[in-house]
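[1] Pasting the sequence and the predicted model now:
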Amino acid sequence: MRRLLGSVRARATLAATVVVAVALLAAGTAVLLSLRSNLIDQAGTQAERSARAVAADLAAGKPYDELSLDDDDRPVQVVDATGTLVAATEDLERISGTGIDAVHPRASTGRVADDDDRAEEDREDRKDRKVREGKGDEGDDDSLDPGEIGERTTVTGGSATLDGTTAEYRFAAVSVDAPGKGLLTVNAGAPLAAEQSAVSTATTVLLIGFPLLLGVVAGVTWLVTRRALRPVEGIRREMAAITASEDLARRVPVPATHDEVARLARTTNETLAALQTSVERQRRFVADASHELRSPIASLRTQLEVGAAHPGLLDLDGAVEDTVRLQRLAADLLLLARLDAGERPGEARFDLAGLAAEEAGRRAGVTVRAPEMVEVAGSRGQSGRLLANLLDNARRHARSAVTLAVRREGAWAVAEVADDGDGVPEGDRERIFERFVRLDDARSRDDGGAGLGLAIARDVAVRHGGTLTVGDAPAGGALFVLRLPLARPGASAR
C-alpha cells in the first residue's frame, strides 16, 4: 500500500477521488435537504388549502354534519373556542400534532349569542381582553367578525390513523368566526407519503450513483495521469540508462508539447550538455596536465640519473630550471583547481594602478601609464597573478616594447596590456584562453610555457566580476583589455 501511494499517479487519483467524493456528498446532502423542505412546504400548502376550504363552508353558515370532511382521506378537526371537538373526519381513529387528541365530536359547550347584540358584545370583550393582556390587538384571529376567516395559519407536523392506516401528516390550523357558532379552529392535514417516497427514491439513486461516478472519476484520472506522466517516465528511464552507461552524449526525449514536462526535458538536456562539457574539459585538463608534468619530471629524472652515474656531467642549472618549471606548473594547476571549486576572491580593497606598477617593475622593458589611484575589490594576490601572466605573455611575443595602462572608465577599472608583436589572429582570440593552448606549436615548451597563463587570467577576471578580451594594439601587436568593477564604498580596505 505504501509503495502504491508512493506513485504520483496513485496520489493524484486518490486526491481527485476524495475531492469529488466530498463535493458529491455535500451536493447530495444539499439536494436531499432542499427536496425534503420543498415537499414539506407543498404538503403544508395543501393542508392550509383544505383547512381554508372547510373554514369557508363554516363561514357560509353550513352546519357541522354538512361539511365535506371525508374527501381525499385527509384528517380534519373542527374545534370550538372551549377546545371541544365539534366535527371531525368520520374514519379518524387517532391523531397527534394538532393539540387536540379527540377524534369523536361532541356537542359544543361554548356560549353562543342569542342575538346579534350579544354576539357583538362577546367579540368586543375578547378584543379588550387581548389588548389588556398584551397578547394581540384588534387584528388577531380572536377578534374576527362573523363570517370572517383568519389570515394567520399555524403549520405543525404530526401523525394520524385513518381507517386503520397510520401515516405522517402536515397539519394547518385556521381560525374562523362562524355565524351562530362563534370562534372555531379548523385543523386539516396533508399526507407526507409523497415527500418520504421522493426523498427515499432520491437517496437510493444517490447511493447507487455516487460509487459509480467515483469509479468513473478514479478511472479517468488514472488514465489521464498515466498519459500525462508517460514522458516523465521516459525521462526517468533514459536518465537511468545514462547513469548506468556513463554516456553523457545521450539525451532524454523531449515531448512535442509546450508544458512543464517539455521544459523539464529541455532543461535536463541542457544540464546533460553542460555536464558533458565539464567532464570532457576535466578529462582534457587531466590528460594535458599529466602530459605537461611528464616532460619536466622526465628531464629532471634523466639529469639526476646521469649525475648519479657520472657526477661530472650533472647539469645543476638545468635541474634547477626543470624544478622551477615543475613548481610553477604545480602552482598553476593548484590555482585552477581552486578557481574551478568556486573559491571566492574576497572583498578587500586595493589599488590596481599600484599593483600594476609593482608587477611592471619586476620586468624589464615594460612601460606603465597609471596617472591615478584605481581601487578595486577582491583578491590582491590573484589580481597580481593575472597582471603577471598578461605581462609575461606580452614580453614573450613583443619585438621591443610592452605597455601597461590603468585608468577609470565609468564604473569600471580598465587595465590594458599592449605589445608590438605579431598579434593574435581573429579566429583564435577566444581559443587562446583555453587551457593548455599554444598557438605556436613549433615553439619549445621552455619558451612558450604550458599554456595556462591566459586561462588563469580569464578565470580570475570572471571570478572578480570582470572580463578579459584581446584585440589589436595600436603598434600592431596584441591588446589585452581587463575590466574589473570599481570597489564599492562599503568594501573593506586592506
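    On my side now, so go ahead.
[2] Going by C-alpha atoms from here, please, whenever you check contacts or count neighbours.
    Noted.
[3] which stretches of this structure form strands?
    Ranges of strands in the chain, per DSSP state E, are 76-80, 85-88, 92-96, 149-162, 165-178, 182-191, 348-351, 366-369, 375-378, 402-409, 412-419, 467-472, 478-485, 492-493.
[4] is it true that Val217 touches Val18?
    No: look at Val217 against Val18 with C-alpha atoms under 8 Å: they stay out of range, at 10.0 Å.
[5] more crowded one of these two?
    Just comparing Val217 and Val18: by other C-alpha atoms under 10 Å the higher neighbour count belongs to Val217, 19 against 15.
[6] what about the helices in this structure?
    Assigned by DSSP state H, the chain shows helices spanning 2-5, 8-59, 116-133, 193-245, 260-309, 316-340, 352-361, 380-397, 445-448, 453-463.
[7] which stretch among the strands of the chain comes nearest Asp122?
    For the strands of the chain, proximity to Asp122 was assessed by C-alpha to C-alpha; strand 182-191 is nearest, at 9.5 Å.
[8] hold the first one in mind and look at this next one:
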Amino acid sequence: MAEPHGGRVTSKTPGRVPGRVRGRVPRQLPARLRHVAQRLRPRSVRARATLGASTVVALALGAASFALLGMLDGNLMRNAQADAERQALATAGLAATGRLDTVLTPGRGTDFLQVIDARGHVLAASPNLLGRPALSPSRPGKPGTVRDTWKEGPARGGRRHRVVQVTTVTGEGLVTVLAGTSLREADAADDFVTGALAVGVPLLVLTVALVTWRVTGWALRPVEAIRAEVAEISDRDLHRRVPVPHSQDEIARLAVTMNSTLDRLEAAGIRQRRFIADASHELRSPITVLRTQLEVAQAHPDPALWGELVSGALEDTVRLQDLAADLLLLARLDTGEPPPDGAVDLADVAREAARSRRQDRVPVAVEIAPEAVVRGSTLWLTRLVTNLLDNAQRHADGWVGIVLRLDEATNTAVLEVRDDGPGIPAADRERVFERFTRLDDARSRDEGGTGLGLAIARDIAGRLGGSLTVEDAPTGARLVARLPLDTA
C-alpha cells in the first residue's frame, strides 16, 4: 500500500530500502555519462580543432545575438516610451488647468489615451476607447509617473504596448492619465532580427567549421606525411629521412628534429654494427691462436714443449679476459645509468697508479697536487688513470709523466699524461678515441693493446661531467683529462 507524503508516493513494502534503491543511480549514471562522453569525444586533432573553433564561435555569436536583440529592443522601447510619456504629460497639464476635452486626440506615436479620476470614472478618452471602462484598476494615492509594458494592448489586439501612467492634482482631486504606444515596430524588428540570426548564426558557424576543417587538414598534411614516412622506416632503412616543408613553422622544425633523431639513430646503428664486427674480429684472433696452441699440444705430447705452449695459451687467455672486461665496462657505460656520485680524491688515485708502476720498463714521473676531490667512484677513476698510463707506456721510448693540477678559473682538476713516443698526428687526435682503433705504428697485437683503452677513458670522463682530449706537446703525446671539482 502506498501513502501520499509531500506530493510523492513512498513505498511501504517490507524488505525494501528505498534509500539503497535510489542510491544505485547516482553511482552508475556518472560512469555511463563518462563512457558516452569518451565515445563522443573527437579522436583526431583536426576534429578537436574544428569542434573547439565552432564552439567558441557559436558561443560568441550567441552572446552577441542576445546583446544585439537586447539593445535593439531597449532602444525601440525607449523611443515608444518617450512618445507616450510626452503625450501623457501634455494631457495631464490640460487636466490640471481644467481645459480637458471629453474626446482626446492622440499625438504622433501614441495609440490611446484615457483620463481616470480617483473613483475610477473615465473623464476623457481617445476615440478608440470611447465607452470603455477604466483600463487600470489601480488608484494611485499621490502624484507621480509609472511606466509599464502591457502584453495585450486595449486598442491594438495582441500587440504589446508601452504605457505611461501620470497622476496629477486637479481642482476635483487626483486624476490619472494613461497613454499607450504600440510596440509593433519593436516586435517586428525583434522578429526580423531573430529570424535573421536564427539562419545566419548556424550558417556562419558551419562556415567556420568548414574553413577550420580545411585549414587544419592543410596544416596537418605535412604531419601526416612525416608520420607515414616514419612508419615505413625500419631498422634497415635508417638512411631515409622525413620531408621538411618549406613553411619554416613548428611543423618544419619538427621535421628537422625528426631527421636529426634519425641521424643519431643511423650513427648509433652504424657504430653498433662496427663495434660488433670489431669485437668479433678481436675475439677471433686470440681464440684462434689459443686453439692452435692447444691442437699443437694435443698433436705433440712432448713435455719439453708444454711450458712454451702453456705460457702462450695463458697470455692469450689473459688477453681474452682483459678484452671481455673492457667490453663489459663499455656495455655498462652505454646503458645510460646514473654515474657514481661519491667524493674521491683524484690525487690519491693518481699516486697509487704511478706507485704500482715503479718496476715497469718505462718509469712514471709524478707531479701531483696535494688534493683534488672530484665526484665519481674510485673504480672508474682508477680505470681512467690506468688506461692513460698504459697507453703512454706502450708507445713511450723511455719516459712517461703524469701531472695533476687544479684550475681555479674553471674549478676543474686537470690530469695530464705525457710520453716521449712518436706522438699522435693532428688528423688522428679524434680517431684514437674510437673503439678498436689502432694507428699504423701501433697495430701490433703483441704489444697488448685492445684498442679500447682510450675509448673507455673518454667515456668515463664524459660520464663524470668532464672531457678527455689530445693536446699539443713539444714531443710525444699529451692527453689531458678535465674533471669538475667537488664543490661540497
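    Yes, it's here. Keep in mind it's a predicted model, so treat the numbers as computed, not measured.
[9] coming back round to it: with distance to Asp422 of structure 1 as extra columns, can I get the helices of structure 1 in TSV?
    Output for those, formatted as TSV (distance: least, C-alpha to C-alpha, whole Å):
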stretch	distance to Asp422 of structure 1
helix 2-5	69
helix 8-59	64
helix 116-133	123
helix 193-245	47
helix 260-309	26
helix 316-340	26
helix 352-361	21
helix 380-397	7
helix 445-448	15
helix 453-463	17
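[10] Go through those and name the closest to Val374 of structure 1.
    Closest approach to Val374 of structure 1 among the helices of structure 1 is made by helix 352-361 (5.5 Å; C-alpha to C-alpha).
[11] Kindly name the residues of structure 2 that line up with that closest one.
    With TM-score structural alignment applied, helix 352-361 of structure 1 matches the range 346-355 in structure 2.
[12] re the thing from before, which stretch among the helices of structure 1 comes nearest Ala88 of structure 1?
    helix 8-59 (10.9 Å).
[13] Give me the nearest residue to the aligned partner of Thr382 of structure 2 in structure 1, chain neighbours excluded.
    With TM-score structural alignment defining the correspondence, Thr382 of structure 2 maps onto Gly384 in structure 1. Sequence neighbours aside, Leu355 is the residue nearest to Gly384 of structure 1 in space, at 6.6 Å (criterion: C-alpha to C-alpha, 6 or more residues apart in numbering).
[14] burial count for the one you found?
    Leu355 of structure 1: 17 neighbours (other C-alpha under 10 Å).
[15] cool, and Arg250 of structure 1?
    By other C-alpha under 10 Å, the residues close to Arg250 of structure 1 number 16.
[16] I'd assumed Ala244 was in contact with it.
    No: using C-alpha under 8 Å, Arg250 of structure 1 is not in contact with Ala244, being 11.8 Å away.
[17] who touches the aligned residue in structure 2 for Gly28 of structure 1 in this structure?
    In structure 2, Gly28 of structure 1 lines up with Ser65, judged by TM-score structural alignment. Counting by C-alpha atoms under 8 Å, 6 or more residues apart in numbering, Ser65 of structure 2 makes contact with Leu197.
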